[in-house]
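Participant: Okay, here's the prediction I keep looking at, along with the sequence it came from:
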Amino acid sequence: LTGSARASAASLLAHLHYIAGEGAYAAVALDTALDADPEWSLAVLLSRALHSGAHPAMLWATVGYSYELAASLGVDLPQPTMARVG
């Protein structure tokens, strides 16, 4: 993948690592996303949160919003399987 597709995939991977409490892996994925597209909004937001020291548990609210958004678009997502952090 290249460009925005790479940034999107890497941002989603970063989010998964971040909420799992794996900040180092999240940072690598975010670097990849921002290298692919420096203005990719999810990557920018996650990077700012990570570098500001936001606790991973704060991101769990975005999971619920993501499911609501997907449902409103007619997309059926599988239920999350990771345990909550902290």
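Facilitator: Yes, it's here.
Participant: all contacts plus neighbour counts: C-alpha atoms, from now on.
Facilitator: Will do.
Participant: Would you check that residue 23 makes contact with residue 51?
Facilitator: No - assessed by Cα atoms under 8 Å, residue 23 is found out of contact with residue 51, at 9.5 Å.
Participant: take the one below as the second:
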Amino acid sequence: MNWKRLGIGIIIIVLLAAGGYWVYAQFLAPPADNSQNGPAGDQIAAEEVDLNIVSAEGQIVPLNDALLSFQLGGEIQEILA
């Protein structure tokens, strides 16, 4: 490989990387949050909540499990009492 092809290849890679960054910055990147230091246009009032109420959901599961099935299939011939 000669130096001319290497230089052209590097230039193409740099141009592709710059183009990819431009496409990302223009179309795919989330919008910048510019309201950090400026006056707030839309102010949201804080909602007053009761701190003594907890809302939660979940499932109750047993601490230990037991396998309650036979390991072999078949018919029962006799039940001993």
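Facilitator: Noted; the coordinates are in hand. On a predicted model such as this, the values are computed, not experimentally measured, just so you know.
Participant: Could you get me the TM-score between them?
Facilitator: Remark: TM-score between the superposed chains equals 0.26 [TM-score structural alignment, normalised by the length of the second structure]; 26 aligned residues with a Cα RMSD of 2.1 Å.
Participant: Please say which of residue 23 and residue 51 of the first structure ends up with more neighbours.
Facilitator: Set residue 23 of the first structure next to residue 51 and count neighbours by other Cα atoms under 10 Å: residue 23 wins out with 19 against 10.
Participant: what's near enough to touch the more buried one?
Facilitator: Neighbour list for residue 23 of the first structure: 17, 50 [criterion: Cα atoms under 8 Å, 6 or more residues apart in numbering].
Participant: Next one: residue 23 of the first structure from residue 68 of the first structure, what distance?
Facilitator: Per Cα to Cα, to the nearest Å, residue 23 of the first structure is found 26 Å from residue 68 of the first structure.
Participant: I should have written residue 13 of the first structure there, sorry.
Facilitator: Distance from residue 13 of the first structure to residue 68 of the first structure, by Cα to Cα: 20 Å.
Participant: More neighbours: which of the two?
Facilitator: residue 13 (17 against 14).
Participant: my read: that one touches residue 28, true?
Facilitator: No - Residue 13 of the first structure lies out of contact with residue 28 (Cα under 8 Å); the separation is 9.8 Å.
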